[in-house]
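Trainee: build the 3D model from these lines:
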Amino acid sequence: MKLFPLFADLQDRHVLVVGGGNVAARKAQSLLEAGAQVAVGAPALDTALAELAAAGRLTHLRGSFEPAWLDGAWLVIAATDDRAVNAAVHAAAQARQVFCNVVDDPQLSSFQVPSIVDRSPLMVAISSSGVAPVLARRLRERIEALLDHALGPLAELAARYRTRIRSALPELGARRRFYDWLLDGPVASLLRSRQADAAEAILNQALAQPQVSSAGRVVLVGAGPGDPGLLTLKALRALNEADVILYDRLVSQAVLSLARRDAERIEVGKRLGENHEATQARIHALMAEHARAGQHVVRLKGGDAFIFGRGGEELEYLREQDVPYEVVPGITAALACAAYAGIPLTHRDHAQSVRLVTAHCREDEDALDWDGLARGQQTLAFYMGVKQLDLLSQRLIAHGRAAGTPVALVENGSRPEQRVISGTLGELPALAQRHSVQAPALLIVGEVAGLARTLHWYGRHLTAEG
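Mentor: This is a model prediction of the structure:
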């Protein structure tokens, strides 16, 4: 271990920053946030530092560096672009046994400023010992994605109740189980939803009971269209906390690979020819069964759970069964497929609105507003329409949409095997047959679809011509 890691308490302690530019400003701001009494030594200050000095938040030592500036300092940061000045700061600090950091110069530094993930009072610091700051930054980005922003309020709540928890649960094993519940259960979920009063009420109820509640919960998570890079931070955290994952057929293996390794995975996707209502009833039963067993259940859906994903029906069932739940939105196929095909869904010259339409509904297709769908100056995005392309083309043309209206079929949108097939509404069925288009594929209809010919940037682009 090259460096000894520690967290320094700088509250009301004198710290010196040498330098008056933007790097010095960033360092000074971080030190102020830690409660330090900051002095900045430099001939002149940039705007940010000057404003802090004018507000009385830091002291400006005007002029060139002098060793006397270090008198009384607990540590010093040299942030100038003059290595001779930085070396002088380092030498003066060494003589006084004051910790010194010279920005981007580990040879002149007796301590390193780490990359920080701040969930105060929880702090995570990453250091490469000064030799690879870009690597430390990249690791910080990954850890940021894993740590919920509710952890800070949760840690503060646990600190306030620490004495009560120890009193209510004197046995160490029971106390550990309680803290597991506190971190994984409804208290954390309520804090995540910004319901601090309700979270504290649940904690008080739990402390008044002899046993820790074992109630689980369900999180409906939108997995997006397939590219794991499109997962939200909350979705990634949910996957890493899951005990059980109920996933749809269209959820990509790349997304599933990001889940907690020991989570139980259960495929619950619907297939052609199956009784979909029976499959949905099984999904409902599995969610309730595992949640009542005290498990954290992730209901993982392709795209977004509330866009043609029956997420509303699943929440209604969970509410009826009194099972706690929350929802993490995902990027729906229309947004992702259009973006990855270079198609703007709205464009001031071509489309002032977007309509998301499913080609599968409980009633027959005559229930759709074909007159409204056939109007111009709008973009139509049809989900689950691969088997209905003949019908969609015929009905839209019959109700007034021009046969020459541009269309684009985006197959496997955002995935490595993505294909975009461009053509017109009149030639749509033949176009799909020629290129053997298979689900999952999204159909985009409207003038903006024609922009895929020039703006496509990802995967393969095909046309009627080849």
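Trainee: going forward, measure contacts and count neighbours with C-alpha atoms only.
Mentor: Fine.
Trainee: in this structure Arg137 contacts Ala125, no?
Mentor: No - between Arg137 and Ala125 there is no contact under C-alpha atoms under 8 Å: 10.4 Å.
Trainee: common neighbours of those two, please.
Mentor: Listed as contacting both Arg137 and Ala125 by C-alpha atoms under 8 Å, 6 or more residues apart in numbering are Ser115.
Trainee: mind listing what's buried in the helix or strand hosting Ala291?
Mentor: Following DSSP states H and E, one finds Ala291 within helix 276-292. Across helix 276-292, burial judged by 16 or more other C-alpha atoms under 10 Å covers 280, 283-284, 286-288, 290-292.
Trainee: going by distance to Glu171, which of those wins?
Mentor: Arg292 (25.6 Å; C-alpha to C-alpha).
Trainee: hmm, Ala285 and the closest one touching each other?
Mentor: No - if you go by C-alpha under 8 Å, Arg292 and Ala285 don't touch, sitting 10.6 Å apart.
Trainee: ok, now which ones touch Pro429?
Mentor: Applying C-alpha under 8 Å, 6+ apart to Pro429 gives the contacts 389-390, 393.
Trainee: just the element for it, please.
Mentor: helix 428-434.
Trainee: buried ones in that helix, by neighbour count?
Mentor: By neighbour count on 16+ other C-alpha under 10 Å, the buried set for helix 428-434 is 428-429, 431-432.
Trainee: quick one more, to check against the first:
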Amino acid sequence: MDSSPATARLDPHPPVAPPALYPLFADLRGRRVLVVGGGAVARRKIAPLLAAGANVVVGAPQLEPALDDLARVGKIEFLDGRFAPNWLDGAWLVVAATDDGAVNRAVAAEAQARRIWANVVDDLELSSYQSPARVERGPLQIAISSGGGAPMLARHLREKLETELDESLAGLAALLLRERRRIRARHPRLAERRRFFDALLTGPVTERFRAGDEGGALRAFEAALGEAPPSRDIGSVALVGAGPGDPGLLTLRALRLLNQADVILHDRLVSDGVLALARRDAEFIEVGKQASNHHVTQDGIHALMLEHARAGRRVVRLKGGDPFVFGRGGEELEFLHAHGIAFEVVPGVTAALACAAYAGVPLTHREHAQSVRFVTAHTKDSVDTLDWRALAQEKQTLAVYMGVAGLDRLQQKLLEHGRQAGTPFALVENGSRPGQRVLTGTLADLPQLARLHDLQSPALLILGEVAALAHTLHWFGDKPLGAPAPQVAHAA
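Mentor: Here you go, the predicted model:
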């Protein structure tokens, strides 16, 4: 038999992709849940159901000793025998936990016909819901699911969280659950209530619970609840750099502000992964601009910042890359300052740094480049104002923020002012994102190669001797397109 790698990859029954699951916490108190199976697997499934207050009914030809003890003391109801459809009468959920595939399939089919949620242990295709790995701290629960496709990964993450989440969270969660109505009565406005919780969760209440001083925590809570609601007629704006796309490149300060924001004004190219880290109930407004399509003008962005800040909201102006590198962040701060709006700036990883790093191209190198220039050339007018003689010098790196629209003009200007046609380039599309592509070659072929491979915005051009290292130092995503560019020889 041919056992080559190419043959081994062929699978007539490829695995089913895990479904996109909707997370849901079910209130099972007093509700009937059927578990089919009476062994150790069933016992593991029954324990959390009993803890949730469910009326657990177990059907099986026989029960293992621990389950038999539960049945004797009336904690579970036992149905003796093989599965019958009437066992599902009145059930809200069903768990099939037998080692008999035919029985599990019958349970799943009957549950499907009755529109009852069913979990068949270790069978993704037959299950209509999955039981997550859980971390519990009193009423606080964190559920982790891999969609049923990688339970060991979910278990690993649960074990990691168990060590990172303090047990004192149980007392804090119980207190907040118990005092929920008082908190809402004291702070009826949502924005006001958010500020109360922001202060509470980082103040002495949490500290006292962590120190094991429940009495001190309760006294600190009463003091916090008795304080006058914080006055905040005028809000604030934070200019936050979102980086090039990889959510892992956000700063901790940026992440904290995203989780405190009432309104997020974000650029078109801010990645979905970054937006997913923001507070879910914030108001998201896309204010992105791209060449020839400014669906929200800069004046419109200014007006939105002012409107929401004056309404007392915390605004995050989320900008791709870094706010102060070709991001017009300075103009926005000048506007806010002129109108008396409080602001702060959180830097982000600018595209030149991120794209170079993820393409394996050092922007400076002792042998090849002693300086780097950040350049933007979106329009013909901006191209004509650049110092091309300086840009064409050797032993430096150009990082050009221009997408792919002006490559012909860029090539022409550089060649006219003395840059060698054999100068290496690396054109990075979707830098740091899962779809990143890196195209390499020389200045002589730059526009033609970009069109041949249909590179699209967002893209950043790195031009200079260091770009020849893209093939050697590649580490992220697919290998670079195009042939490796030779190192440029310099005159003595």
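Trainee: dump the buried residues of helix 428-434 of the first structure to CSV, plus distance to Cys100 of the first structure.
Mentor: Listed next are the buried residues of helix 428-434 of the first structure as CSV, based on distance: C-alpha to C-alpha, whole Å:
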residue, distance to Cys100 of the first structure
Leu428, 69
Pro429, 71
Leu431, 68
Ala432, 67
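Trainee: re the thing from before, tell me, the helix holding Pro429 of the first structure lands on which residues of the second structure?
Mentor: Matched against the second structure by TM-score structural alignment, helix 428-434 of the first structure falls on residues 446-452.
Trainee: that stretch vs the first structure - mean distance after superposition?
Mentor: When the first structure is overlaid, stretch 446-452 of the second structure sits 0.6 Å from its aligned residues on average, using mean C-alpha distance after the TM-score superposition for the first structure.
Trainee: before we move on, what about stretch 299-310 of the second structure?
Mentor: Compared with the first structure after the fit, stretch 299-310 of the second structure shows a mean deviation of 0.6 Å (mean C-alpha distance after the TM-score superposition for the first structure).
Trainee: excluding its backbone neighbours, what's nearest the residue nearest the centre of the first structure?
Mentor: Nearest residue to the geometric centre of the first structure (C-alpha atoms, centre = their mean): Leu233, 2.0 Å. Nearest non-adjacent residue to Leu233 of the first structure, counting by C-alpha to C-alpha, 6 or more residues apart in numbering: Ala145, 5.0 Å away.
Trainee: can you tell me which residue in the second structure aligns to Gln253 of the first structure?
Mentor: Using TM-score structural alignment, Gln253 of the first structure lines up with Asp272 in the second structure.
Trainee: what of Ala235 of the first structure?
Mentor: Alignment note: Ala235 of the first structure maps to Ala254 in the second structure; criterion TM-score structural alignment.
Trainee: neighbours of its match, how many?
Mentor: Per other C-alpha atoms under 10 Å, the neighbour tally for Ala254 of the second structure reads 22.
Trainee: that one belongs to a helix?
Mentor: Yes - per DSSP: H, G, I helix; E, B strand; the rest coil, Ala254 of the second structure lies within a helix segment.
Trainee: sorry, back to before: state the three-state secondary structure for the residue nearest to Leu233 of the first structure.
Mentor: The three-state label given to Ala145 of the first structure by three-state DSSP is helix.
Trainee: same deal with Val17 of the first structure?
Mentor: Under three-state DSSP, Val17 of the first structure comes out as strand.
Trainee: now do the contacts for it.
Mentor: Val17 of the first structure neighbours (C-alpha under 8 Å, 6+ apart): 24, 27-28, 38-41, 76-79.
Trainee: map it across to the second structure for me.
Mentor: Aligning on TM-score structural alignment leaves Val17 of the first structure without a counterpart in the second structure.
Trainee: same deal with the one 10 residues further on?
Mentor: In the superposition onto the second structure, Lys27 of the first structure corresponds to no residue when matched by TM-score structural alignment.
Trainee: give me the element Lys27 of the first structure is part of.
Mentor: helix 22-33.
Trainee: okay, and the helix or strand just after that helix goes to which residues in the second structure?
Mentor: Sequence order places strand 37-42 as the next helix or strand after helix 22-33 of the first structure, per DSSP H and E. Using TM-score structural alignment, strand 37-42 of the first structure lines up with nothing in the second structure.
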